[in-house]
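Novice: Got a predicted model here, sequence first, then my questions.
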Amino acid sequence: MSQPALIEYKQENGIAILTLNRPEKRNAMSDAMRAELVEMLISVRKNPGIRALIITGSGKGFCAGGDIAGMKSRMDADPATVGFNGWERQQGVHYAAALLLNLPIPTIAAVNGSAAGLGADLALSCDFVIASDTASFSWAYIARGLVPDGGGMYFLPRRVGLARAKALIFSGRKVAAEEAVALGIADQNCAGDSLLKCAVDMADEMSSGSRTAIALTKSIINHSYEMSDSQVFAEGSKAQGICYTSSEHRASVQGFLERSKEGAV
């Protein structure tokens, strides 16, 4: 009997939905689950028919963080191998986060419960975060003698500011949905039974424009904090040159000109 997929995939009307599927472990991220996530993100990127992506969790949790079984195996490993094996594992963690960050389409985390550690980092790797009324976020790495390794040190300060990010990481405290919206960790709160509908509605809204323009804008704005104004302007100039040649732009201009002739503008 085959094992159920660690990540379930569904596509509806151009929107891909990935559901973390280890409900008995509150969707804790195992190495095998991460490998499936990477495979699916690559597949989504290659599919021109997908215009937005939603990530959510099955059961009562979004993602409880790293799999405790992996932590135990690290404790039992030969000390001489722990450092390099840990470094190698981190490359996989960061590859998955970078794939999600750099997908050329809008991405949404529909957080249906606890998002802890790697789970909270996974949510913030998405462009937008919608929290159900039962959602919570926490970065308790330091309580376990670790640093946030799933992108939290990059994403969290960009959402809440440097001092608040430090406070959340140093304390590891749990942030409920309403406060998460107030702090900017999440973009909106949605009742649990309508969470996925809220996410689909947002995906429709955020992906209704030119695919080319969205992809190019995202590629620049994701890194605008690290660039000078002249660098952002230069990247924008190159992107606009590409947009001038896109089928979406040409169709939009042609439609505008035709409406102008008819007096509809």
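Specialist: That came in fine, so what should we check first? Numbers count the residues shown, from 1 in each chain.

Novice: use CA for all of it now, contacts and neighbours both
Specialist: OK.

Novice: which residues in the stretch 51-200 of the chain form strands?
Specialist: With strands called from DSSP state E, counting those that start in this stretch, the stretch 51-200 of the chain shows them at 52-57, 107-111, 114-116, 128-132, 136-138, 175-176, 188-190.

Novice: out of these, deepest packed?
Specialist: Of all those, strand 107-111 carries the top mean neighbour count, a mean of 29, counting by mean count of other C-alpha atoms under 10 Å.

Novice: how far off strand 52-57 does that strand point, in degrees?
Specialist: 20 degrees (axes from the mean of the first three to the mean of the last three C-alpha atoms, to 10 degrees).

Novice: Tell me the helices and strands packed up against strand 107-111.
Specialist: strand 52-57, helix 118-124, strand 128-132, helix 195-206 (3 or more C-alpha pairs under 8 Å, 6 or more residues apart in numbering; DSSP states H and E).

Novice: so which of the strands of the stretch 51-200 of the chain gets nearest Ser73?
Specialist: strand 114-116 (20.5 Å; C-alpha to C-alpha).

Novice: what's that closest one in contact with?
Specialist: 60-65, 123, 134-140 (C-alpha atoms under 8 Å, 6 or more residues apart in numbering).

Novice: same thing but 6 Å
Specialist: Gly61, Phe62, Cys63, Ala64, Gly65, Ala135, Ser136, Phe137, Ser138, Trp139 (C-alpha atoms under 6 Å, 6 or more residues apart in numbering).

Novice: let's bring in a second model and compare:
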Amino acid sequence: MLKVINHQLYSGNRIRELQLRRPPVNAFDIDLLQRLHSGIEQAVEDGIGAIVVSAHGASFSAGMDVKLSVNMNREKISELFQALGDVTLAVGKSPIPVAFAINGNCLGAGAVFSLFADFRIMSRQASFGITEVRGGMTLGKHVFAALSRILGPHRAQEFIMEAKVIQAERALELGIVDRLEANHLLVSRALAWCDRVLKLPSKAMLETRSLCREDLHEVLAYFEEKNQKARVDDWFDSKLNTTITKVLKT
């Protein structure tokens, strides 16, 4: 499900890689989400300097496992949404830098999580899309805010409202990812970025990072306080279920 790899660099900096391993496309179920959340929190507790989130296989993540979740009862759906929120908060509020090494298609929840990271590096063959609207799901204010930091409000609205999926070159042009790289070099380049920022004076780097991310923290505080009940109610709406069923059949 989740492989934990510790990297001790020549510089002495400690970086932890959290590698998604849920074949065939690393779709998120409750277990994987909870493991990822715990992995991020544990890295902080262990005094790790930075985190790299990577994935095994041809896809980074296809997003939430809709095929599994469509048959869940209300209690399980509530648990799933809680787990999705926990990962978003763990990435967005992490006190240490987080990099995403995106090796393949990065859709839905996987794409959303990456927006809250400090650094995104992507394979030249990968694609990126926040596709929830295609499945009839409404996105939260926090997603729009995170994407607006990169694209500006108008382009962010267009991107998420139309559920666009773009290729790696376009993602780089828009600034959604910071760099493109060959697949086999993704993790090493992400580690190099982490090492570079960790070589800076720690207190100054971390305090400046926190200052630059204050807007994200504010919108995440709003997200954290928001009751998940409305999202659960939406999930069991008959129109949403009909839309999801149609998507699964295509």
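Specialist: Sure, I can see it. Bear in mind the structure is a predicted one, so any value in this text is a computation, not a measurement.

Novice: Would you pull the TM-score for this pair?
Specialist: Once the chains are laid over each other, their TM-score by TM-score structural alignment, normalised by the length of the second structure reads 0.79; 213 aligned residues with a C-alpha RMSD of 2.1 Å.

Novice: any chance you could map the helices in the second structure?
Specialist: Counting by DSSP state H, the second structure has helices at residues 30-45, 66-69, 74-92, 109-115, 141-151, 153-161, 168-174, 186-198, 202-212, 214-225, 229-235, 238-249.

Novice: and the first one, how far out from the chain's middle?
Specialist: For helix 30-45 of the second structure, the distance between its averaged C-alpha position and the chain's averaged C-alpha position is 13 Å (C-alpha atoms, centre = their mean, to the nearest Å).

Novice: what helices or strands is that helix leaning on?
Specialist: When contacts are defined as 3 or more C-alpha pairs under 6 Å, 6 or more residues apart in numbering; DSSP states H and E, helix 30-45 of the second structure packs onto helix 74-92.

Novice: Contacts for the helix it packs on next, please.
Specialist: When contacts are defined by C-alpha under 6 Å, 6+ apart, helix 74-92 of the second structure is touched by residues Ile30, Leu33, Gln34, His37, Phe113, Phe116.

Novice: so how far is Phe128 of the first structure from Lys46 of the first structure?
Specialist: Computed as C-alpha to C-alpha, to the nearest Å, the Lys46 of the first structure to Phe128 of the first structure distance reads 21 Å.

Novice: Of the contacts of helix 74-92 of the second structure, which is the most crowded?
Specialist: Neighbour counts for the contacts of helix 74-92 of the second structure peak at Phe116, which has 27 neighbours (criterion: other C-alpha atoms under 10 Å).

Novice: Check the gap between that one and Gly57 of the second structure for me.
Specialist: Distance of Phe116 of the second structure to Gly57 of the second structure, given as C-alpha to C-alpha: 23 Å.

Novice: With Ile166 of the second structure instead?
Specialist: 20 Å.

Novice: Make CSV out of the helices and strands packed on strand 107-111 of the first structure and add distance to Gly236 of the first structure.
Specialist: Shown next, in CSV, are those (distance: least, C-alpha to C-alpha, whole Å):
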stretch, distance to Gly236 of the first structure
strand 52-57, 23
helix 118-124, 25
strand 128-132, 22
helix 195-206, 20
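
Novice: Just give me the match in the first structure for Ser188 of the second structure.
Specialist: Correspondence of Ser188 of the second structure to the first structure, assessed by TM-score structural alignment: Lys197.

Novice: Could you give the number of residues near its match?
Specialist: Lys197 of the first structure: 13 neighbours (other C-alpha under 10 Å).

Novice: cool, and Leu68 of the second structure?
Specialist: Leu68 of the second structure: 11 neighbours (other C-alpha under 10 Å).

Novice: what's the answer for Ala203 of the first structure, then?
Specialist: So Ala203 of the first structure, with other C-alpha under 10 Å, has 23 neighbours.

Novice: Thanks a lot, catch you later.
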